[in-house]
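Q: fold the stuff below for me.
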Amino acid sequence: MADMTFLSWPFFEEHHRVLSAKLIDWCETDLTSFLATNDPHADLDGSCRTLLSMLGDAGFTRYAVPKAYGGIHETLDVRSLCLIRMTLAYYSGLADFMFAMQGLGSGTITLKASDAIKQRYLPGVAEGRLCAAFALTEPESGSDVAKTRMTADRTGDAFILNGSKTFISNGGIADQYVVFARTGEGDGARGLSAFVVDADTPGLRVTKRIDVIAPHPLATLEFSECRVPATNQLGEGGDGFKAAMATLDIFRSTVGAAALGFARRALDEATQRTRDRTLFDAPLHDLQLVQAMLGDSALDVDASALLIFRAAWAKDSGQPRVTREAAMAKLFATDQAQKVIDRSVQIFGGMGVVRGVKVEELYREIRALRIYEGASEVQKVVIARAHLDSSLPTGESGKS
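A: Predicted structure coming up:
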């Protein structure tokens, strides 16, 4: 990355700068070599498994779990997660995707599981041996989690799961899924619980693989009389919605960080293009309109970084909830990254829409980030509600 001065900001400690240098070196050598000699989309599932193994061998997946279970830090360090996602996204959207899902797919286990369940799953996640997944979305309940229809009925020492999940990242290649289902302790969001379900559990099957504009392993899952041990419940019954939101509180900022990585790469590509390309017998960057585009993009990149690392720093500093800060970071960074990449495509002209050119790849990669883990419109509602609550007199509470 051309501009690394952000690492001197007071949000970071020395171990973050060491991590960044190590990761960039790995990306420039191992990851770049893999991408140069393989078409990741020729064998998407195989490439994802290879990338996960590479990330595990390099020790980066250890940042996705706590130290007690093979991780690096005593608790999840969100600034490290953001730095890793930003850097991986700069080089490869697929590598970022595989790292992200190790964190998101095991985050609820980290936060809510018994020690026995943590010992069973988290070391494998840390080593890149077990591929994790997070199964929340349903065909009729994307942003509205309270409308979850999937059921989990208690029978003796087990729960019987019935229903479907869709747009599940790592669907079809994951070793286990964190699944949210209705257990009925209350209405709406108050009646959901979380479970970890092994991929080979009878009654669980992949019914459809979903092909999207930036190829990633996504699938629809069907649960039919799927029997899960009661010990696989994560936390107490009825705590599923809170568990999901607490998980997203940690990882939503990292979505913004991935968008920032895409935007930084697009800006670097566009900047180099303006130096290499001549127009009207002068470098492209001599045109004031082009300078304005670069200036706007540089502003968007820095403003996004400030919001992302503020949210990550607040979480790491012990702030119990960063819902507002994480929503701001995710909303702004993903929306502005879309603009930065669009400007870069425009600067490239016709070459910007040619498959194989990096900015064309980035144009496809960025779009999903404005939808998953809470669409941009949902983030605006989250921010507004947090703002309204914070502006009430002490002791009062607004609608949540």
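Q: could you use CA atoms for every contact and neighbour count after this?
A: Fine.
Q: and Met351, what is it in contact with?
A: Met351 sits next to 345, 357 when contact means C-alpha atoms under 8 Å, 6 or more residues apart in numbering.
Q: and the gap between it and Arg273?
A: 11 Å (C-alpha to C-alpha, to the nearest Å).
Q: which residues in the stretch 301-400 of the chain form helices?
A: Assigned by DSSP state H, counting those that start in this stretch, the helices in the stretch 301-400 of the chain fall at 323-348, 358-366, 376-390.
Q: my error: substitute the chain in the last question.
A: For the chain, helices defined by DSSP state H occupy the ranges 14-26, 32-37, 44-57, 78-91, 93-112, 115-127, 240-276, 288-316, 323-348, 358-366, 376-390.
Q: closest to Ser224 out of the ones you listed?
A: helix 240-276 (20.3 Å; C-alpha to C-alpha).
Q: which strands and helices sit next to that closest one?
A: helix 78-91, helix 93-112, strand 192-198, strand 282-283, helix 288-316, helix 323-348, helix 358-366 (3 or more C-alpha pairs under 8 Å, 6 or more residues apart in numbering; DSSP states H and E).
Q: let's see this one next to it:
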Amino acid sequence: MPHSSVLRLDRFLRQSDSGDGVFGPGAMAALDREERFPAEACRALDDFGLAAHYVDARHGGLLHDHVELVQLLRTVARRDLTVAVAHGKTFLGTAPVQVAGSPAQAAGLAAEVRAGAVASWALTERDHGSDLLAGELTARRTEGGWRLDGEKWLINNATRSRFLCVLARTDERGGPRGFSLFLVDKDRLAPGSHRPLPKVRTHGIRGADISGIAFDGAVVPEEALVGAAGTGAETVLKTLQLTRTVCTALSLGALDHGLRIATEYALGRHLYGRRLSDLPRVRRILGEAGAGLIVAEAVTTVAARAIHTLTPEMSVIASVTKALVPTLAQDTLDQLSELLGVRSFLSDTYLDGAFAKLDRDHRIVAVFDGSTAVNRSLLIDHFPVLARSWHRGTADRDAVTATLPGSPPRPFDPGRLRLLSTRGCSLVQLLPEALDRLRAGVRQGQLPPEAARMADELTGLAEAVHTGMEHQERTVRDVPQSAFDLAAQYELCFAAAALVHLWLDSARTAYDGLWLQAGLTLVLNRLGIAVDETRATAFDRLADRLLATPDSAPLSLPAHHAQGGVQ
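A: Predicted coordinates:
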């Protein structure tokens, strides 16, 4: 069953997401045209108490389960991505402190966030982009604490936030131990010691506060240091394992919204005397798009649970999730754009330009917290251990079992996060056994015979991917395209593992055979296996479901259908 908080948020937002409400399409479109911050919508989320879910329960917040957080942000994102980005940034701003801060520091920030304070994460600089170890903003010891000098740029909520978690160079030589994190309270800085940098105009999320901040002799107290001096880069990399996973909620929300628009359009549009939804090609597009959402949601759900259960493996899982889900979501939105035709590009005429806006807004998600290429590069670094673990069988079976939904998650322990997973990826290692159980389901009549053939193909493909990783040649300076191709294929092996494991756990989660078949058909197709008409029937049957219940169609997994639909 869905979390009660998600149900409450959905009901709360229904009061303001139509007509003249602050979340209404007209209001969102007007803010987008004017490139104006969605202040009223963010205040509504404050009134609901969403910010309390950004803070770990250990420090007085309501964050017990990262799946719940994903579904809450998804519920906002399916209304408007800009609002989700603007409000959800506070989770990113607090996460490093929850990972490495002192108990007093974390509890103090948690109390401020619950009271309405906005937090931001200041990592990047104008001349260095994602090369964080090239950062020039410095923090030098001085009387009373640390002196900050320099700029951070392209920071979400840099101007509107009160708190910033700032990565600063604390050793002139730089390097992995040359940077530290500081929790900066702008309200406590001396006048004139900092200034905002102007908002930058962007293609999507036009109303978000994408700006920067400059420090000129800003002195912060010793207790502003997050963790030990010199551990900033390590804390950032560990924290990204959380934020990369959670930010895929934006992609799920975008797909929810896009599918609803496309489904209602297909039902309401007539062509040559027939409803558009009656055309086989249209039904196929909708079915494939629904399968894209199924795969994206399965991967995100398992990854968010893994934060609690497979914590030492999150360096792999987060990279896979962040590379795969936004990419798959954008490909799916492109398919829906084909169905909508010119209406997908109209910024005013059709539904206040809702689809055009969500499409523009979503394109930035693949860049947040490390681009697709960055995440695949991190996965490539794991190739040797992934290949060894595949052959040696070092999977944590108990942790995989605990990862599947249906029981309360284990408390999150940030101390178990690792920069590299020495155990590989347990979920994928157990894929062959899971596929054997799937074949048994076919023999017992739970699935059609075609599922057994898909299991055979997945077994061979997964073995080939791991063999390729084992023999992949690369140097520090030369990572060939073949390595990135293998990384993309491994992501799909992870997706298949998530789908099969979730179906095997269907006694508790009610994930059905159609959901599994449609998802695996899409995964195999992206791995190079053509979709024949036998398999394509899964897409067509999925389209039937979408068209039969258009209000609730975007919620793909049965565990979430009880939410009562999407607006």
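Q: export the helices and strands packed on helix 240-276 of structure 1 to TSV and tack on mean neighbour count?
A: Output for those, formatted as TSV (neighbours: other C-alpha atoms under 10 Å):
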stretch	mean neighbour count
helix 78-91	25
helix 93-112	25
strand 192-198	26
strand 282-283	12
helix 288-316	20
helix 323-348	25
helix 358-366	22
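Q: mind giving me TSV with the ones you listed and columns for distance to Cys226 of structure 1?
A: Shown next, in TSV, are those (distance: least, C-alpha to C-alpha, whole Å):
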stretch	distance to Cys226 of structure 1
helix 78-91	33
helix 93-112	20
strand 192-198	9
strand 282-283	63
helix 288-316	36
helix 323-348	33
helix 358-366	34
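Q: out of these, flag the one nearest Thr254 of structure 1.
A: For these, proximity to Thr254 of structure 1 was assessed by C-alpha to C-alpha; helix 78-91 is nearest, at 4.8 Å.
Q: and of the helices of the stretch 301-400 of structure 1, who's closest to His216 of structure 1?
A: helix 358-366 (9.8 Å).
Q: which part of structure 2 matches the closest one?
A: Mapped onto structure 2 using TM-score structural alignment, helix 358-366 of structure 1 spans residues 354-362.
Q: now do stretch 217-228 of structure 1
A: Aligning stretch 217-228 of structure 1 against structure 2 (TM-score structural alignment) gives residues 209-220.
Q: next, the buried residues of that stretch.
A: Going by neighbour count (16 or more other C-alpha atoms under 10 Å), the buried part of stretch 209-220 of structure 2 is 209-215, 217-220.
Q: list the contacts of whatever residue of structure 1 lines up with Asn375 of structure 2.
A: Under the alignment (TM-score structural alignment), Asn375 of structure 2 pairs with Gln379 in structure 1. Shown in contact with Gln379 of structure 1 (C-alpha under 8 Å, 6+ apart): 327-328, 330-331.
Q: and Ala36 of structure 1, by the same measure?
A: Neighbouring residues of Ala36 of structure 1 by C-alpha under 8 Å, 6+ apart: there are none.
Q: which residue packs closest to the equivalent of Arg273 of structure 1 over in structure 2, ignoring adjacent ones?
A: Taking TM-score structural alignment, the alignment pairs Arg273 of structure 1 with Tyr265 from structure 2. Nearest residue to Tyr265 of structure 2, sequence neighbours excluded (C-alpha to C-alpha, 6 or more residues apart in numbering): Leu340, at 7.4 Å.
Q: counterpart of the one you found over in structure 1?
A: In structure 1, Leu340 of structure 2 lands on Phe348 (TM-score structural alignment).
Q: does its match touch Thr271 like I think?
A: No. Judged on C-alpha atoms under 8 Å, Phe348 of structure 1 makes no contact with Thr271 at a distance of 10.0 Å.
Q: just tell me what Gly107 of structure 1 corresponds to in structure 2.
A: Matched by TM-score structural alignment, Gly107 of structure 1 corresponds to Ala95 in structure 2.
Q: any idea how far its match is from Arg244 of structure 2?
A: Applying C-alpha to C-alpha to Ala95 of structure 2 and Arg244 of structure 2 gives a distance of 11 Å.
Q: cool, Thr300 of structure 2 as well?
A: From Thr300 of structure 2 to Arg244 of structure 2 the distance is 10 Å (C-alpha to C-alpha).
Q: which neighbours do these two share?
A: What both Thr300 of structure 2 and Arg244 touch, as defined by C-alpha under 8 Å, 6+ apart, is the set Thr321.
Q: ok, and the closest non-adjacent residue to Asp198 of structure 1?
A: Nearest to Asp198 of structure 1 is Gln176, by C-alpha to C-alpha, 6+ apart, at 4.3 Å.
Q: spit out the contact partners of the nearest residue to Ala496 of structure 2 once chain neighbours are set aside.
A: In space, and not counting its chain neighbours, Ala496 of structure 2 is closest to Leu520: 6.3 Å by C-alpha to C-alpha, 6+ apart. The contact partners of Leu520 of structure 2, taken as C-alpha under 8 Å, 6+ apart, are 454, 496, 499.
Q: can you confirm Leu520 of structure 2 is in a helix?
A: Yes. Using DSSP: H, G, I helix; E, B strand; the rest coil, the assignment for Leu520 of structure 2 is a helix.
Q: for the residue located most distally from the centre of structure 1, give its distance to Leu221 of structure 1.
A: Computed with C-alpha atoms, centre = their mean, the maximum C-alpha offset from the centroid of structure 1 is found at Asp281, amounting to 44.0 Å. Plainly put, Asp281 of structure 1 is 57 Å away from Leu221 of structure 1 if you go by C-alpha to C-alpha.
Q: over to Leu23 of structure 1?
A: 34 Å.
Q: repeat for Leu289 of structure 1
A: Counting by C-alpha to C-alpha - Leu289 of structure 1 and Leu221 of structure 1 are separated by 49 Å.
Q: Met98 of structure 1 now?
A: For Met98 of structure 1, the distance to Leu221 of structure 1 equals 19 Å [C-alpha to C-alpha].
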